[in-house]
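S.K.: Predicted model follows, preceded by the sequence.
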Amino acid sequence: MTQVWRADDRYRGGDADAGIDTRHAFSFSGHYDPDNVNFGLLVACNEERLAPGAGFPLHPHRDVEIVTWVAEGLLEHQDSLGETSLVRPGDVQRLGAGSGVRHVERNAGDEPLRFVQMWLVPGTFGTEPEYEVVRGIADGTPFALPRTEAVLHVRRLGDGERTAVPDAAWMYVHMVRGQAVLDGATLRTGDAARIADARDLEVRGQGSAELLMWEMHAEPSYG
């Protein structure tokens, strides 16, 4: 079953005075819907838009895997592990919060920053925090998220190009930019599709398109 969530249906957040515009796909912060708290292991998929110099001050995380994909601009990351990075389009950033970590995120460039940040529940809690950046991930290269039963697939399609959707109990597809057709539905920038028990599906680009696909084989377990 494929369920399409449009970009305009996302919960709006952020702080306009601080140059932050946030669009949430799931219950988050002041927005709570008991029927929309997760899909598979995914509990957040936030589209963030930051003006030059804007950002999130030092704040904590625990027992969550945070994966960030920059669509446009330059993201600066600093954390309590001593890690400092500049993350650019094409890079995959992962912060495994584990037993606890604090970090700062801000727009380090002179142009607007747009990035997608996705939070997933790990299979083991209380582990050591970890940080990594995979530079310039190639199209079609899977990124297996440590400590979870989840794999991220990055796809870039030209007009008419097709790619298979991995078979999985839970598949989440987010359109970073452009337009594509999935299971008869047209997805545009900011749209997403949630597919339960995905089997034998494909995506076809309409013009150029960039999308992220989460292949997941478990739901959160807090026991």
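M.R.: Cool, the structure landed.

S.K.: okay, CA-based contacts and neighbour counts for the rest of this
M.R.: Fine.

S.K.: quick one: the helices in the protein?
M.R.: With helices called from DSSP state H, the chain shows none.

S.K.: Spell out for me which residue occupies the centre of it.
M.R.: Geometric centre of the chain, nearest residue: Met118, 3.3 Å, by Cα atoms, centre = their mean.

S.K.: In addition, the following structure is provided for comparison:
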Amino acid sequence: MIKIRKSEERGHANHGWLDSYHTFSFAEYHDPNHVQFGSLRVINEDRVQPGQGFGTHGHRDMEIVSYVLEGALKHSDSMGNGSIISPGDVQRMSAGTGVTHSEYNASQSELVHFLQIWILPKTIGLAPSYEQKYFPINDKRNRLCLLVSPDGHDGSVTVHQDIRIYSSVLEKSSSVTHTLAPGRRAYVQLASGAAEVNSHLLHAGDGARITDESSILLTGAPEAEALIFDIA
């Protein structure tokens, strides 16, 4: 079964410096039909104005993954990490027993556009930790690239939950297939472009809940970047 979540159906908040779309309930947006999907708690599509950002704030017991689509995001945290996150980078911060951090647009002239993803950890009270890795676009082009996993398989970023995140950058009419193990489900998020997901056409910002399916077929229509969340 596939349930499409159109981009315009998501929660939306425009604060001037931040334009944010919420796939699941977040902050002042609450929809009892879209609170979370398994351990996948948040997919926020954020656009932050030049020089603006999220001041220092805290988190606990959450796996936070940042995936930049355009521009550059400047990160700093109470663990002593400081970095610039650019397209191709995947950053994971495990908040665990508590961490503070800030995120700012690293540019004074260009927008930063990124996905902020929150995953509920399997175990609470973990020590905070941080990881960032770069995945070249050729590793994603017309194939599935594993970005996030519970065991760091194939050089992926490690999270404390049984979830895997894949990216595929599809050229026109190119296809990839992802097989779902029995009992698992998936969420597909179109980061850019347009693609067919098991014959359903999705555009940038659209998502799809997938349950009771054995596989997912993604086809560029004409081209797209898609993220697949394979969830226990």
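M.R.: Ah, there it is. Treat the numbers as computed from the prediction; the structure is a model and nothing was measured.

S.K.: picking that back up, my read: the residue nearest to the centre of the first structure touches Ile66, true?
M.R.: Yes - applying Cα atoms under 8 Å, one finds Met118 of the first structure in contact with Ile66, separated by 5.7 Å.

S.K.: circling back to that earlier point, ok, the residue nearest to the centre of the first structure to Asn46 of the first structure distance?
M.R.: Taking Cα to Cα, to the nearest Å as the measure, Met118 of the first structure and Asn46 of the first structure are separated by 6 Å.

S.K.: Same question for Leu212 of the first structure.
M.R.: For Leu212 of the first structure, the distance to Asn46 of the first structure equals 13 Å [Cα to Cα].

S.K.: Look at the two and report which has more neighbours.
M.R.: In terms of neighbours (other Cα atoms under 10 Å), Asn46 is the more surrounded of Leu212 of the first structure and Asn46; the figures are 22 against 18.

S.K.: Give me the aligned partner of that one over in the second structure.
M.R.: Mapped onto the second structure by TM-score structural alignment, Asn46 of the first structure lines up with Asn44.

S.K.: Quick one: the residues in the first structure that stretch 200-220 of the second structure pairs up with.
M.R.: Stretch 200-220 of the second structure falls opposite residues 185-205 of the first structure when the two are matched by TM-score structural alignment.

S.K.: If you count contacts, what does the longest strand along the second structure end up packed against?
M.R.: Ranked by residue count and defined by DSSP state E, the top strand of the second structure is strand 215-231. Applying 3 or more Cα pairs under 8 Å, 6 or more residues apart in numbering; DSSP states H and E, one finds that strand 215-231 of the second structure contacts strand 163-170, strand 175-179, strand 185-197.

S.K.: tell me which residues in it are buried?
M.R.: Using 16 or more other Cα atoms under 10 Å as the test for burial, strand 215-231 of the second structure gives 215-216, 218-221, 223-231.

S.K.: so how far does that strand sit from its counterpart in the first structure?
M.R.: Its matched residues in the first structure lie on average 1.1 Å from strand 215-231 of the second structure after superposition (mean Cα distance after the TM-score superposition for the first structure).

S.K.: quick one: that strand to strand 175-179, angle?
M.R.: 60 degrees (axes from the mean of the first three to the mean of the last three Cα atoms, to 10 degrees).

S.K.: Run through who's touching strand 215-231 of the second structure.
M.R.: 38-40, 162-180, 184-199, 201, 204 (Cα atoms under 8 Å, 6 or more residues apart in numbering).

S.K.: Give the buried residues for stretch 93-101 of the second structure.
M.R.: Within stretch 93-101 of the second structure, the residues that qualify as buried are Met93, Ser94, Ala95, Gly96, Gly98, Val99, His101, counting by 16+ other Cα under 10 Å.

S.K.: To which residue of the first structure is the third one aligned?
M.R.: So the one you mean is Ala95 of the second structure. Superposed on the first structure with TM-score structural alignment, Ala95 of the second structure falls opposite Ala97.

S.K.: Pull the contacting residues for its match.
M.R.: Residues in contact with Ala97 of the first structure (Cα under 8 Å, 6+ apart) are His61, Arg62, Asp63, Val64, Glu65, Ile66, Glu128, Pro129, Glu130.

S.K.: mind redoing it with 10 Å?
M.R.: When contacts are counted by Cα atoms under 10 Å, 6 or more residues apart in numbering, Ala97 of the first structure is found next to 60-66, 103, 122, 125-131.

S.K.: again with Tyr131 of the first structure
M.R.: Tyr131 of the first structure is in contact with Glu65, Ile66, Asp79, Leu81, Gly82, Glu83, Thr84, Gln93, Arg94, Leu95, Gly96, Ala97, counting by Cα under 10 Å, 6+ apart.

S.K.: so how far is Phe135 of the second structure from the residue lying closest to Phe114 of the second structure once chain neighbours are set aside?
M.R.: Leaving aside its chain neighbours, Phe114 of the second structure sits nearest to Val68 (4.1 Å; criterion: Cα to Cα, 6 or more residues apart in numbering). When Cα to Cα is the yardstick, Val68 of the second structure and Phe135 of the second structure sit 12 Å from each other.
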